[in-house]
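Colleague: Sequence first, then the predicted structure:
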Amino acid sequence: MNFDLYWTKRKSDKKIVFLLTGLSCLILQACYDEDALHTCSTTLFPFQTSLSFNPNCIGDPSEGMSLINNGGTYSERNVGLTSTGKWGYANLKAEIVVHPQYDSARDFAEGLASVGVNGKSGFIDKTGKVVIPLQFSETFSFSEGLAAAKLNGKWGYIDKTGRVVIPFQFTEALAFSEGLAAAKLNGKWRYIDKTGRFVFSFNYGVLGLVYPPAFTEGFVPAELNGKLGFIDKTGKVVIPFKFDASGYGLHPSFLQGLVAVKLNGKWGYIDKSGQVIIPFKYNYTQRFDDGTIEVSTGEKGEDFDKTGKPIGQ
């Protein structure tokens, strides 16, 4: 028995989800690559086609929609998977809403999704209707009402009608956050506002990462002479450069007034004044969406609330 499959992946638990129909799916942990998905195959038991709906039959949904790809096959108990298929979208019931037809696609953001075909990119709504024609060479997701778009080798910003708000002039452009976006012009990164006005130059390192950070709670991290500090929306240094500038998978960002940074190889937490709230003595830390904090030295773990006060002591 042969089937064509749709697949998606969940970053949350690093699993691949195969959709057979809206009422059945297969979930497995094989074949997942954190950075890229090329090809993989695995032998599985035959599908059951009468399964009741499983809410885990979707990937990581964004605004109620999950990306799916039709590059999957099932034949004689073997699943084949490829990322060369077309992209579409399924809803939270694992029902296909936008049939796979695009060469590239991003998650929905602010009601629209960036999609591309034949080297052209634009936006669709949640019904699959094209609301901004596929006329750009590349587009990023909407953030704060604007999206970066590339045309004739230069980046600019458009609104949700497709109107050009900030002209195409940048060699690189990132999403807006808290009213500012990082864009590169004449070889230099700078932060601009939503009118395109230059606010300040970002003359710092990016902690070994690729791009400058987005503002969170009014601050961004920066690197100078191998040390980490923080600057505000005017470009002023507000927390001096004295913390470790390496060992971060993502840009450190404030959450409810606290941020995790490293000093002499150990994790701790500081507030927006730079005051140490949780001391630098931990090998591991994790911050949860509700602001609570988990730290450990490798043997014993400790928990703190969103203000940095110990829990359960």
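Modeller: Yes, it's here.

Colleague: For the rest of this, base every contact and every neighbour count on C-alpha atoms.
Modeller: OK.

Colleague: residues contacting the closest residue to V130 other than its chain neighbours?
Modeller: Nearest non-adjacent residue to V130, counting by Cα to Cα, 6 or more residues apart in numbering: I124, 4.2 Å away. Contact partners of I124, counting by Cα atoms under 8 Å, 6 or more residues apart in numbering, are 112-115, 130-132.

Colleague: Kindly recompute the last result at 6 Å.
Modeller: Residues in contact with I124 (Cα atoms under 6 Å, 6 or more residues apart in numbering) are 112-113, 130-131.

Colleague: which parts of the one helix or strand E302 maps to are buried?
Modeller: In the assignment (DSSP states H and E), E302 maps to strand 301-304. Under the neighbour-count criterion of 16 or more other Cα atoms under 10 Å, strand 301-304 has 303-304 buried.

Colleague: What of stretch 123-136?
Modeller: Neighbour-count burial for stretch 123-136, counted by 16+ other Cα under 10 Å, picks out 123-126, 130, 132, 134-136.

Colleague: What about N225, how many residues nearby?
Modeller: Using other Cα atoms under 10 Å, N225 is surrounded by 10 other residues.

Colleague: Alongside the first one, take a look at this:
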Amino acid sequence: MTGNKVDLFPVAKNGKCGYIDHTGKLVIKLQFTGCLEFAEGLAPVKSGGKLGYIDSTGEYALRPRFEDGHAFSEGLAGVRFGGKWGYLDSTGKYITGQDFDAAGDFKEGLAFVEVGGKWGYVNRAGEYAVNPQFDAAGDFKDGLAAVKIGGKWGYINKAGKYAVGLQFNDGWDFVDGLAVVKAGDQWGYIAKNGKYVGKPQFEQTLDFSEGLAQVLVAGKWGYVDRSGELSIAAQFERAGWFKAGVATVKIGGKCGYIDKTGQYVITPQFAWAGDFYEGLAAVRAGGESAKAPGAGKYGYIDKAGQYAISPQFAWAGDFSGGIAAVKKAGQLALINKAGKVIWPSTVK
């Protein structure tokens, strides 16, 4: 545990769940009917049909009494009781009443809430920062939030004033100062002042990551830079986000990895390839023949394109905290970065 970060992972067996550490040791015994990941030192768990919160020792910080609840975010969590949502702190003290039909997580000091079909925002004091008035509302990112009224999207600041007026057919959250928007039937990007970065001219656009973003042109994916100019030509059947300088792409039915210049760092050879997390990426072996070793199975490669864990799984998830979920022999398991099964031990 570092600060309020808890390095424990939820696991389940025979209808009960608990938590293990990165070695696979059961730290909090299998006793709950539902377990979510720890956030800010506490984890939501279910017991007896009710939701509560435990600390890293497995002791209840908030005993099960809620119908539903979110993980803690910025020191507060939304919980449902009596069919309505409210917010409380980690001591169980409410900062609002059970006033809301729906409630989001706190982001940048505000959380979106729904009352009678309209959305607004509350602050950490439990007061309305922006009264419910929108048909839809997103989280605050970079000081702005996407909101919708009458089929059009715009962006407000934390005072509820429009920074960018209602004008788009769709609007996503700002990421690193730019937001994906749809104007007519074309997609593009705007800056926080509402001005377009390049022209809205693409069939689809995705969020920026490490200075580049995927765009769809004539059915093929490429990448634009922050000026909106095409940096890597549209040529791929699929294109992932850049992580640690590389992105997964699919071309000619095979998946590989490129760098930010568009050059291959791992040649296309896999039937499927995921993003790199903690130095490893899940891939599905292609093979020219269904009888080729590992064909159709999932394994993990390093950034040199070499198998760190040989293809042997029916499915493989991303690594987080040194652990990844995999499926083998018809059941889910957790493995470490050496490929050793740490939960459950019955997987062969």
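Modeller: All right, it came through fine. In this text, all values refer to a predicted model and were calculated from it rather than measured experimentally.

Colleague: G111 of structure 1 versus the residue nearest to V130 of structure 1, what's the distance?
Modeller: Plainly put, I124 of structure 1 is 9 Å away from G111 of structure 1 if you go by Cα to Cα, to the nearest Å.

Colleague: got it, and K154 of structure 1?
Modeller: 25 Å.

Colleague: and if you look at A147 of structure 1?
Modeller: Using Cα to Cα, we find A147 of structure 1 at a distance of 12 Å from G111 of structure 1.

Colleague: Spell out the secondary structure type for C57 of structure 1.
Modeller: coil (DSSP: H, G, I helix; E, B strand; the rest coil).

Colleague: Please give me every residue in contact with it.
Modeller: The contact partners of C57 of structure 1, by Cα under 6 Å, 6+ apart, come to C25.

Colleague: what about 7 Å?
Modeller: C57 of structure 1 makes contacts with 17, 19, 25, 94, as judged by Cα atoms under 7 Å, 6 or more residues apart in numbering.

Colleague: farthest pair in those?
Modeller: For the contacts of C57 of structure 1, the maximum inter-member distance is 10.6 Å, found between V17 and A94 (Cα to Cα).

Colleague: what about F18 of structure 1, which SS state?
Modeller: Under three-state DSSP, F18 of structure 1 falls in the strand class.

Colleague: list the contacts for it?
Modeller: Contacts of F18 of structure 1 by Cα under 7 Å, 6+ apart are 5-8, 25-27.

Colleague: Need the nearest residue in space to it, chain neighbours excluded.
Modeller: With Cα to Cα, 6+ apart as the measure, W7 is the residue that lies nearest to F18 of structure 1, at 4.5 Å, once sequence neighbours are left out.

Colleague: Is it correct that that neighbour is in contact with K15?
Modeller: No - with contact defined as Cα atoms under 7 Å, W7 of structure 1 does not reach K15; the gap is 10.5 Å.

Colleague: which of these two has more neighbours?
Modeller: Neighbour tally, W7 of structure 1 and K15, criterion other Cα under 10 Å: the higher count belongs to W7, 28 against 18.

Colleague: counterpart of the more buried one in structure 2?
Modeller: Under the alignment (TM-score structural alignment), W7 of structure 1 pairs with no residue of structure 2.

Colleague: where does W7 of structure 1 land in three-state SS?
Modeller: Applying three-state DSSP: W7 of structure 1 is strand.

Colleague: how close does it get to I58 of structure 1?
Modeller: Distance of W7 of structure 1 to I58 of structure 1, computed by Cα to Cα: 9 Å.

Colleague: intersection of neighbour lists for those two?
Modeller: By Cα under 7 Å, 6+ apart, the residues touching both W7 of structure 1 and I58 are V17.

Colleague: and the gap between L263 of structure 1 and D4 of structure 1?
Modeller: Using Cα to Cα, we find L263 of structure 1 at a distance of 52 Å from D4 of structure 1.

Colleague: Please apply the same query to I124 of structure 1.
Modeller: Using Cα to Cα, we find I124 of structure 1 at a distance of 25 Å from D4 of structure 1.

Colleague: Repeat that for R163 of structure 1.
Modeller: Distance from R163 of structure 1 to D4 of structure 1, counting by Cα to Cα: 39 Å.

Colleague: between those two, who's got more neighbours?
Modeller: More crowded of R163 of structure 1 and D4, by other Cα under 10 Å: D4, with 16 against 11.

Colleague: The closest residue to Y264 of structure 2 other than its chain neighbours: what's it in contact with?
Modeller: Closest residue to Y264 of structure 2 apart from its sequence neighbours, by Cα to Cα, 6+ apart: I258 at 4.3 Å. By Cα under 7 Å, 6+ apart, I258 of structure 2 lies in contact with 246-248, 264-266.

Colleague: Buried ones only from those, please, as a ChimeraX command.
Modeller: To isolate the buried ones among the contacts of I258 of structure 2 in ChimeraX, judged by 16+ other Cα under 10 Å, type:
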select :246,247,248,264,266
